[in-house]
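In: My questions concern the predicted model and sequence given below.
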Amino acid sequence: MTNRQLSLPQLGSSLFVTDGGLETTLIFRDGLDIPFFAAFSLLRSQSGREALSRYYIEYLQLAQRHGCGIILESPTWRANPEWGWRLGYALDELAAANRDAIALLGEVIEPFQTATGARIRSGCIGPRGDGYIADRVMPVTEALAYHEWQIGVLATTEADMVCAMTMTTAEEATGVALAAQKHDMPVAISFTTETDGLLPSGQALGAAINQVDDATVGYPAYYMINCAHPDHFRFAFEEGKPWLQRLRGVRANASRKSHAELDASENLDDGDPVELGKMYAEMHARHRGFSILGGCCGTDTRHIDAIAATCMPLFTRLSN
């Protein structure tokens, strides 16, 4: 583990929240048009930048109220070459968008730097493919070469780390981790699961984590789960297995719907924020290493507020 990884404050025992479902909030609450879920495209206009800033500031204020740390993901989940090409971005424009996204995080975080808890700028890395479907299993070498471009750009910014979100295969996740290692960037790997608790590739969560760790000599700082409801993955946790100690974060969907159902839905299913908060508290009670807690599709500040309200007392008791 590098010095940059060791300096990540979220590797301690304190609670860190994250933001929620960036794209679903901007589309369904704010009524913005975001082709391909590419939120970075909003950086092209002043109104888009202001919408992104408002979104992040709401979460920074939430973390300040609860006295906990926060990790903000940049709006760059789709800011990789193939998705950028679909949106008409040349590579130099795409690189500028990645840098601008991290700069925006720095701008919104600056007024909150003196608040209790650290504020982390994470460069979000998305999958080359859909994110819900393992429609193309890239060899590790191809995934490394593909993702190294974006990670190399983010490594030149003030990003504290990068995080690969909604990974559907261990091979692509391994490529991301190796690319991050080449650029000495701390990296978190976040897998998504189907309703059966397996990755879209059909692989078990623990097997995927072990495969990435074996191929990278344990380079990722930690692992997460995102874009699935707790009911979909809770039973995948194998008590006593070493891989479970590597899993530190959960960013669940608000909805119990499958990926296919969410894809076909025209309306937002925002679930029950209070129920979701209680589920997180139950997960943390069973797995004390779960300390990075946030949301994904359909979640907003109501959900993260409920998660912080139910979980912060558990962390406070542990520290006393």
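Out: Yes, it's here. Nothing here was measured: the structure is a model prediction, and the numbers come from that model.
In: Please make it C-alpha for all contacts and neighbour counts, starting now.
Out: OK.
In: Identify, by residue count, the longest helix of this structure.
Out: The longest helix of the chain (DSSP state H) is helix 46-66.
In: which secondary structure elements does it contact?
Out: Using 3 or more Cα pairs under 8 Å, 6 or more residues apart in numbering; DSSP states H and E, the elements in contact with helix 46-66 are strand 69-73, helix 91-109, helix 301-319.
In: next up, a second structure to put side by side with the first:
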Amino acid sequence: MSKYRKQLPQCDGGLFLTDGGLETTLIFHNGLDLPHFAAFDLMRTQKGRVTLRRYYLPYIESARQNGFGFILDSPTWRANPEWGTKLGYTRDALAAVNRDSIELMQELRDEFETPAAAMVVSGAIGPRGDGYEPGNIMTLDEAEAYHREQIEVFSDTGADMVCAFTLTNVNEAIGITRAAQAVSIPVAISFTLETDGLLPTGQTLSGAIEACDAATANGPAYYMINCAHPTHIENALAAEGDWRVRLTGLRANASRRSHAELNEAPDLDAGDPVELGNQYRDLMRRFPNLSIVGGCCGTDSRHVGFISTACRTAKMAA
């Protein structure tokens, strides 16, 4: 059974940490081959499962050291129908790996959660496309039907919620939200931004959040930004409006490179972990609703360690 599905503790104002760039860490630091950037494929073997478990441990320790809660996002960003088919998964096998991934997150929570630091189990969802290009944008009904299969699997597990990362367009966000609403599981929506602070479709972040809320009766529990450097989101955060209170999470890239540059780069640009932590601190001072922090592409436990310390300092100062 889920533990926090009826009341997500990260919505109560405390600081929550997430992990960093799962796929880039596994590829560039662990030397693993991840076809189609699919970390969930490691769940096929016991060795892969152990690798994933070890990956989360330093992030959990950073949260515990700083008195943060922690969100255990499952390694299932690619575990949706089209990507699963590319990797040779049947529908039943894909459902099984989604369930197994949630079980791994539950095992980590059972071992490391404390009364002072809640740990939320979240089923991670990714876009139908590659996360950098909008591609052929689905209709609302198509997006809801496409993502409902994975979301239904999560709803039948002990997952407390689902979170959709690296979304490039509002139609997909609305479809995912409606699918989650249909099976009564909380959902968070995380958009990605280009270097100009706009979604890959050219829409503003404020416009995307307002449109999703309007179409779903404020369905998402909250919104996030991921897979963009803090310098890329400055323009997006400058807009005024009630949408600002709905944005509570950030999982930034280590690199200032654009999505196109990251796609073509043969190396890992890890940026400057200390600088990144300071940029989070400055954003939190300007944007007090920011309470869920972690990393995305190029970040590892070093970056998230600096982020957690810097954000704790900013929160205490406030």
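Out: Cool, got the structure. These numbers come from a predicted model, not from an experiment.
In: Got a TM-score for the pair?
Out: Scored against TM-score structural alignment, normalised by the length of structure 2, the superposed chains reach a TM-score of 0.97; 316 aligned residues with a Cα RMSD of 1.3 Å.
In: hmm, back to that, right, and the helices and strands packed on helix 46-66 of structure 1 - which one's nearest Gly129 of structure 1?
Out: Among those, the nearest to Gly129 of structure 1 by Cα to Cα is helix 91-109 (17.4 Å).
In: post-alignment, the helix or strand following the closest one versus structure 2, mean distance?
Out: Downstream of helix 91-109 of structure 1, the first helix or strand assigned by DSSP states H and E is strand 119-125. For strand 119-125 of structure 1, the mean deviation from structure 2 after alignment is 0.6 Å (mean Cα distance after the TM-score superposition for structure 1).
In: If you count neighbours, what's buried in the following helix or strand past strand 119-125 of structure 1?
Out: Proceeding N to C from strand 119-125 of structure 1, the next assigned helix or strand is helix 140-154, under DSSP H and E. Neighbour-count burial for helix 140-154 of structure 1 flags 140, 143-144, 146-154 (criterion: 16 or more other Cα atoms under 10 Å).
In: before we move on, what about stretch 153-167 of structure 2?
Out: Buried residues in stretch 153-167 of structure 2 (16+ other Cα under 10 Å): 153-155, 157-167.
In: ok, those vs Arg257 of structure 2, which is closest?
Out: Distance ranking of the buried residues of stretch 153-167 of structure 2 against Arg257 of structure 2, using Cα to Cα, places Thr166 first at 15.9 Å.
In: Return the residues in contact with the closest one.
Out: Contact partners of Thr166 of structure 2, counting by Cα atoms under 8 Å, 6 or more residues apart in numbering, are 126-127, 131-132, 190-192, 225-227.
In: what about the helix or strand in which it is found, how far off from structure 1?
Out: Here Thr166 of structure 2 is covered by strand 161-167, with elements defined by DSSP H and E. When structure 1 is overlaid, strand 161-167 of structure 2 sits 0.3 Å from its aligned residues on average, using mean Cα distance after the TM-score superposition for structure 1.
In: just the angle between the next helix or strand after that strand and strand 119-125, please?
Out: Downstream of strand 161-167 of structure 2, the first helix or strand assigned by DSSP H and E is helix 170-182. Computed by axes from the mean of the first three to the mean of the last three Cα atoms, to 10 degrees, the angle separating helix 170-182 of structure 2 from strand 119-125 equals 130 degrees.
In: okay, and helix 170-182 of structure 2 goes to which residues in structure 1?
Out: Using TM-score structural alignment, helix 170-182 of structure 2 lines up with residues 170-182 of structure 1.
In: So which bits of that stretch are buried?
Out: Neighbour-count burial for stretch 170-182 of structure 1 [16+ other Cα under 10 Å]: 170-181.
In: any chance of the residues you listed in TSV, plus distance to Asp270 of structure 1?
Out: Formatted as TSV, the buried residues of stretch 170-182 of structure 1 follow (distance: Cα to Cα, whole Å):
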residue	distance to Asp270 of structure 1
Ala170	29
Glu171	32
Glu172	30
Ala173	28
Thr174	32
Gly175	33
Val176	31
Ala177	32
Leu178	35
Ala179	35
Ala180	34
Gln181	37
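In: Go through the residues you listed and name the one nearest Trp77 of structure 1.
Out: When the buried residues of stretch 170-182 of structure 1 are compared for distance to Trp77 of structure 1 (Cα to Cα), Val176 comes out closest, at 13.1 Å.
In: How much space separates that closest one from Arg251 of structure 1?
Out: Applying Cα to Cα, to the nearest Å, the value for Val176 of structure 1 to Arg251 of structure 1 is 19 Å.
In: Lovely, talk soon.
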